[in-house]
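**Student:** how does the following fold in three dimensions:
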Amino acid sequence: MSTILDYQLASEFSPIPSEAEVQKWVEAVLQHQGLTKQEITVRIVDAEEGQALNHDYRQKDYPTNVLSFPFEAPPQVDMPFLGDLVICAQVVAKEAQEQNKELMHHWAHMVIHGTLHLLGFDHIEAEEAEEMETIEVAILNQLGIDDPY
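**Tutor:** Model prediction:
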């Protein structure tokens, strides 16, 4: 494994993916994008922390599924740190149930989605969204997971 994963568990919600599963999903994204030797933090939180972060950083007063905080090193510093993902366990579980998806498949999608955000992908414009979704579906397919869209 060439990815350094800082897996932070700040939730007692269950079930959540194992560190090995998260590592596999992150590495699937990096491999798809031709990257190696990267570092990423994935923090699993409860709704309270997720809501506070969403409020502080996006001015939205509710918990969301995944927040991405890309790391921007100064120009003279070469660091392979992508940034931080914060994933709210309760929101992911609720979405999976509402959308009739297997819970761990939805977790995989959220980790992949967030990691792509750290790599600079976005879905604000329709063309960007289509590109990002196409990449997500391809990576999920490689993992044996159906198209979430």
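**Student:** use CA for all of it now, contacts and neighbours both
**Tutor:** OK.
**Student:** where exactly do the helices run in the protein?
**Tutor:** Here the chain has its helices, by DSSP state H, at 19-32, 47-58, 89-98, 103-118, 126-142.
**Student:** format the ones you listed as JSON lines; extra columns: distance to Pro148 and mean neighbour count.
**Tutor:** Formatted as JSON lines, the helices of the chain follow (distance: least, CA to CA, whole Å; neighbours: other CA atoms under 10 Å):
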{"stretch": "helix 19-32", "distance to Pro148": "15", "mean neighbour count": "18"}
{"stretch": "helix 47-58", "distance to Pro148": "23", "mean neighbour count": "16"}
{"stretch": "helix 89-98", "distance to Pro148": "10", "mean neighbour count": "18"}
{"stretch": "helix 103-118", "distance to Pro148": "8", "mean neighbour count": "22"}
{"stretch": "helix 126-142", "distance to Pro148": "7", "mean neighbour count": "16"}
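**Student:** another for comparison:
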Amino acid sequence: MTSKTNTLVSVAIQWAMQADHPPFSEVDNSRIRRWAKACFMDRADITIRLVGEEEGRELNRDFRGKDYATNVLTFPMDMPDLGANSGLPVFMADIVICPAVVEREAAEQGKDPIDHLAHLIIHGCLHAQGYVHESENQAELMENREIEILKRFRISNPYVISAKK
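**Tutor:** Purely as a prediction, here's the structure:
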């Protein structure tokens, strides 16, 4: 039986960098889709683009004014509320992930790189739904939601400092 969420959430994946780059060569598109779909309770149409550092840097510079490649960028589309019966997605967004940055951060933080990738995909999907971390209360709400979703995949709390550096 197909779950309701699976039929309502569309996730397109674009690999703009080497898909066979370790340690991410074992991460297939279906796994990425499961992480993303777990974030949504309403209809959504999401594109996740995995990019090299040059493209990540250009996007971060052009859209955020920061001249470096970052781990995740979310570009939500401002959707008019046409009602639940419109058949249109409630959320639409492009999410850009830079695996080289994800891998580097994971090593620096003593995290499993695939778990870190899952966390950042979930983080980007929550941004697509309006979650932010500008204030302490907003950050706590977003982090708690991330932790809850990650638990479904048996991924530990990413905000706990690892002792295995």
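**Student:** who wins for proximity to Glu39 of structure 1 among the helices of structure 1?
**Tutor:** For the helices of structure 1, distance to Glu39 of structure 1 was read as CA to CA. The smallest value, 9.9 Å, belongs to helix 19-32.
**Student:** thinking again about what came up before, how about the helices of structure 1 in JSON lines, adding distance to Glu39 of structure 1?
**Tutor:** Listed next are those as JSON lines, based on distance: least, CA to CA, whole Å:
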{"stretch": "helix 19-32", "distance to Glu39 of structure 1": "10"}
{"stretch": "helix 47-58", "distance to Glu39 of structure 1": "22"}
{"stretch": "helix 89-98", "distance to Glu39 of structure 1": "22"}
{"stretch": "helix 103-118", "distance to Glu39 of structure 1": "11"}
{"stretch": "helix 126-142", "distance to Glu39 of structure 1": "19"}
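**Student:** and the gap between the residue nearest the centre of structure 2 and Pro76 of structure 2?
**Tutor:** By CA atoms, centre = their mean, structure 2 has its centre lying nearest to Ile121, at 1.8 Å. To Pro76 of structure 2, Ile121 of structure 2 is 14 Å away according to CA to CA, to the nearest Å.
**Student:** cool, and Ile32 of structure 2?
**Tutor:** 18 Å.
**Student:** before we move on, what about Trp15 of structure 2?
**Tutor:** 19 Å.
**Student:** so between those two, which is more surrounded?
**Tutor:** The neighbour comparison of Trp15 of structure 2 against Pro76 (other CA atoms under 10 Å) goes to Pro76, with 18 against 13.
**Student:** contact partners for the residue mapped onto Ile155 of structure 2 from structure 1?
**Tutor:** Matched by TM-score structural alignment, Ile155 of structure 2 corresponds to Ile145 in structure 1. Ile145 of structure 1 is in contact with His105, counting by CA atoms under 8 Å, 6 or more residues apart in numbering.
**Student:** next one: Ser11 of structure 1
**Tutor:** Ile44, Val45, Asp46, Ala89.
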